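A.B. asks: Here you go, sequence then predicted model.
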Amino acid sequence: MQAEEAIDAVTSAAIGAGVPAHDATVIRIGENGVVLLPAACVLARVVPRAAKGSDPRREIEVAALLASRQVPVVHPARPEPIIVGQYVVSLWEYLPDSRPADVVVLAECLRRLHRIPAPRDLLPYLSPFDGFEERLKTGASLDMSDRLFLRHLRDELSARWNTAEFALGEAVLHGDAHMENLLVTADGREAFVDLEAVCIGPPEWDLTLTALYYECGWFSAKEYIDFAHTYGFDVRLSPSWSILRLIRMLRMTLWLAQSADIDPQRQRQLRHRIDTLRDGTAPAGWTGY
């Protein structure tokens, strides 16, 4: 998706919905697009109609479900997505004075989320390897040996995942639970954002990113201890920890591969991640983007 395509789709959708769009500004472009409409205080998400794993209508339903269960969540600005050519646009409230939550607030909100009843008629079950082949194919910086290695690692982890044991049962998951996906406003309101990965599965999945980021050196020991203590469980003690961390590292590597070809620093970090996955030293030396 190009920035111009995202702007055109959002502008057309906003005009049809009676929302000012003269100041539309691209925030992020990747597999999906995020466009800010400052005058309307609206954030628009743009998804290709053919995209697998993205369902804007379900995201809106998920937001309503979470809100009804007193889980802090961003609210849709329009109750239905809008189809514009080959794209689907959903409009969401924009929280201009917000910042990413700290790890304690993240732990508190995840604990609340994981306690609500799981609506199996609305949410899919966690499938950690969805989109793997699509991301592998679009990773322009990956050579043939990289692709063979990553596929072999996927196959090995998939077999282990099928027999994995989890200590915490099943729950509603955010699916991509990190601090930037939980915002806190200046007046103290909390809100989960980016709801496309919400699903049902083991709570350990939502706890793994913070533990892995600590292993990467992105959090202090005190921050991680506070996170685990607040939630009430240290995922590193789970019988599935070794599988969870490797799956997450595989996903983080593929995510970086999507944009590594446009940035020499990202290319170097991608090469480092693959090398350390090969020799078993990952995530030593991993940097964030």
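C.D. replies: That came through, no problem. For clarity, every value in this text was computed on a predicted model and none was experimentally measured. Numbering: from 1, shown residues only.

A.B. asks: going forward, measure contacts between C-alpha atoms and count neighbours the same way
C.D. replies: Noted.

A.B. asks: if I read this right, residue 210 contacts residue 223, doesn't it?
C.D. replies: No. Here residue 210 does not reach residue 223: they are 9.7 Å apart, not a contact under C-alpha atoms under 8 Å.

A.B. asks: Compare neighbour counts for the two and give me the winner.
C.D. replies: residue 210 (23 against 16; other C-alpha atoms under 10 Å).

A.B. asks: Let me see the contact set for the more buried one.
C.D. replies: Neighbouring residues of residue 210 by C-alpha atoms under 8 Å, 6 or more residues apart in numbering: 103, 178, 224.

A.B. asks: Tell me which of these fall in helices.
C.D. replies: 103, 224 (DSSP state H).

A.B. asks: Any chance of CSV for the contacts of residue 210, columns distance to residue 87 and neighbour count?
C.D. replies: Shown next, in CSV, are those (distance: C-alpha to C-alpha, whole Å; neighbours: other C-alpha atoms under 10 Å):
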residue, distance to residue 87, neighbour count
103, 35, 22
178, 27, 21
224, 40, 21
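
A.B. asks: Next, the contact list for the closest residue to residue 123 other than its chain neighbours, please.
C.D. replies: The shortest distance from residue 123 to any non-neighbouring residue, by C-alpha to C-alpha, 6 or more residues apart in numbering, is to residue 199 (5.1 Å). By C-alpha under 8 Å, 6+ apart, the contact list for residue 199 reads 123-126, 172-175.

A.B. asks: Kindly recompute the last result at 6 Å.
C.D. replies: 123-126, 172-173 (C-alpha atoms under 6 Å, 6 or more residues apart in numbering).

A.B. asks: Okay, and which of those map to strands?
C.D. replies: Taking DSSP state E as the definition of strands, those contribute 172-173.

A.B. asks: which of the contacts of residue 199 tops the neighbour count?
C.D. replies: Going by other C-alpha under 10 Å, residue 173 tops the contacts of residue 199 with 28 neighbours.

A.B. asks: putting a second one here so we can go through both:
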Amino acid sequence: MLLGPVADNAVFRIPAARLVVRVASSVGALPRVERELRVARWLASQGFSAVRPAEAVEQPVVDRERVITFWEEIEDPRQATPAEMGALLRRLHALPAPPAGLVEPLEPFVRQRSHINSATGIDAEDRDFLRDVLVRLQAAYADLEFALPTAVIHGDPHRKNIVVGGDGIPVLLDLERFSLGPPEWDLTVPAVYRNVGWYDDAEYAAFTDAYGLDVTGWEGFTTLAAIRELRMTAWLAARTGREPRLIGEAQRRIASLRDPTAPRRWTPGT
């Protein structure tokens, strides 16, 4: 049973074996996949609730230029509530430093230029605008002074990457962007969700209450929020060539980036 998209990773479920199989589309993904497995095993050693590799299988498996991994299935999953996300991220950010070399420093702009360059469904002027925004935000990020100490961070803790199994325990998924970096990077995601209309004020308050901090009070928040919005826009725009149905939403997001004061009412790019 296919569970996920095939652009970067196809995700299949094998119910009889209670396994989930991820298939990366290129052998070039091998270093990343090996790192994800090491991170998952380290999180397990810390007693942290994250997706677990299937240890009965020697992996990763490379077959016909594809990289295949096997993971324990989470039974009866549902999306975590904002409060559950906040509590899990608080525990994540409090973990001890991992062994040297296990986790790389955060790269907030990874793949952004390639996403923009491949956004063939939007016009050249919009692509040039996104490139200009990227350069401006790279400079702004370099000048940030973070308030929180460096920690292990998920890197992309959106609402599909934290689920709750049938046992009621929240579980962290998708460790591809797991990094060492500022916790503010993770905390900005739900704040941006509120900005674009995906969380209401009560949901965001539930997240901040559970975590114990509202990142919007930090002076660097607007820069991180702008970077997150660019990433969300570039990722979606990169799909417009093969999915023309997304062109209108990409244009809506680009118009928002052109006017930072404009209300944002974005549609998730599923």
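C.D. replies: Good, I have the coordinates. This structure is a prediction, so every number in the text was calculated from the model and none was measured.

A.B. asks: now the helices for the stretch 1-150 of the first structure?
C.D. replies: 3-17, 56-68, 103-114, 132-138, 144-161 (DSSP state H, counting those that start in this stretch).

A.B. asks: and of these, who's closest to residue 85 of the first structure?
C.D. replies: helix 3-17 (7.8 Å; C-alpha to C-alpha).

A.B. asks: how about that closest one, which residues of the second structure does it hit?
C.D. replies: Aligned by TM-score structural alignment, helix 3-17 of the first structure falls on no residue of the second structure.

A.B. asks: With stretch 137-147 of the first structure instead?
C.D. replies: Stretch 137-147 of the first structure covers residues 117-127 of the second structure once aligned (TM-score structural alignment).

A.B. asks: Centre of the chain to the matching stretch, how far?
C.D. replies: 23 Å (C-alpha atoms, centre = their mean, to the nearest Å).

A.B. asks: what comes into contact with that stretch?
C.D. replies: Contacts for stretch 117-127 of the second structure (C-alpha under 6 Å, 6+ apart): 237-238, 240-241.

A.B. asks: Aligned to residue 100 of the first structure, what sits in the second structure?
C.D. replies: Using TM-score structural alignment, residue 100 of the first structure pairs with residue 79 in the second structure.

A.B. asks: count of residues packed around its match?
C.D. replies: 16.

A.B. asks: Distance-wise, check it relative to residue 247 of the second structure.
C.D. replies: Computed as C-alpha to C-alpha, to the nearest Å, the residue 79 of the second structure to residue 247 of the second structure distance reads 27 Å.

A.B. asks: Also residue 81 of the second structure?
C.D. replies: 30 Å.

A.B. asks: And residue 161 of the second structure, by the same measure?
C.D. replies: 25 Å.

A.B. asks: Likewise for residue 140 of the second structure?
C.D. replies: Applying C-alpha to C-alpha to residue 140 of the second structure and residue 247 of the second structure gives a distance of 28 Å.

A.B. asks: of those two, who's got more company?
C.D. replies: Taking other C-alpha under 10 Å, residue 140 of the second structure and residue 247 do not tie; residue 247 has more neighbours (20 against 14).

A.B. asks: counterpart of residue 236 of the second structure in the first structure?
C.D. replies: Residue 236 of the second structure maps onto residue 256 in the first structure, by TM-score structural alignment.

A.B. asks: tally of neighbours for the residue lying closest to its match once chain neighbours are set aside?
C.D. replies: Leaving aside its sequence neighbours, residue 256 of the first structure sits nearest to residue 270 (C-alpha to C-alpha, 6+ apart; 6.5 Å). The local packing of residue 270 of the first structure (other C-alpha under 10 Å) involves 25 other residues.

A.B. asks: Residue 166 of the second structure too?
C.D. replies: Neighbours around residue 166 of the second structure, by other C-alpha under 10 Å: 12.

A.B. asks: Touching, it and residue 76? I think so.
C.D. replies: Yes. Using C-alpha atoms under 6 Å, residue 166 of the second structure makes contact with residue 76 at a distance of 5.0 Å.

A.B. asks: gap between the residue nearest to residue 256 of the first structure and residue 110 of the first structure?
C.D. replies: For residue 270 of the first structure, the distance to residue 110 of the first structure - C-alpha to C-alpha - is 30 Å.

A.B. asks: What of residue 215 of the first structure?
C.D. replies: For residue 215 of the first structure, the distance to residue 110 of the first structure - C-alpha to C-alpha - is 20 Å.

A.B. asks: cool, residue 277 of the first structure as well?
C.D. replies: From residue 277 of the first structure over to residue 110 of the first structure (counting by C-alpha to C-alpha), the distance is 29 Å.

A.B. asks: for residue 173 of the first structure, same thing?
C.D. replies: 8 Å.

A.B. asks: And for residue 262 of the first structure?
C.D. replies: For residue 262 of the first structure relative to residue 110 of the first structure (C-alpha to C-alpha), the value is 35 Å.

A.B. asks: between the two, which one's more packed in?
C.D. replies: residue 110 (23 against 11).

A.B. asks: how about the strands in the stretch 101-250 of the second structure?
C.D. replies: 151-153, 162-164, 170-172, 179-181 (DSSP state E, counting those that start in this stretch).

A.B. asks: a markdown table for those strands, including distance to residue 62 of the second structure?
C.D. replies: Output for those, formatted as a markdown table (distance: least, C-alpha to C-alpha, whole Å):
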| stretch | distance to residue 62 of the second structure |
| --- | --- |
| strand 151-153 | 28 |
| strand 162-164 | 28 |
| strand 170-172 | 25 |
| strand 179-181 | 25 |
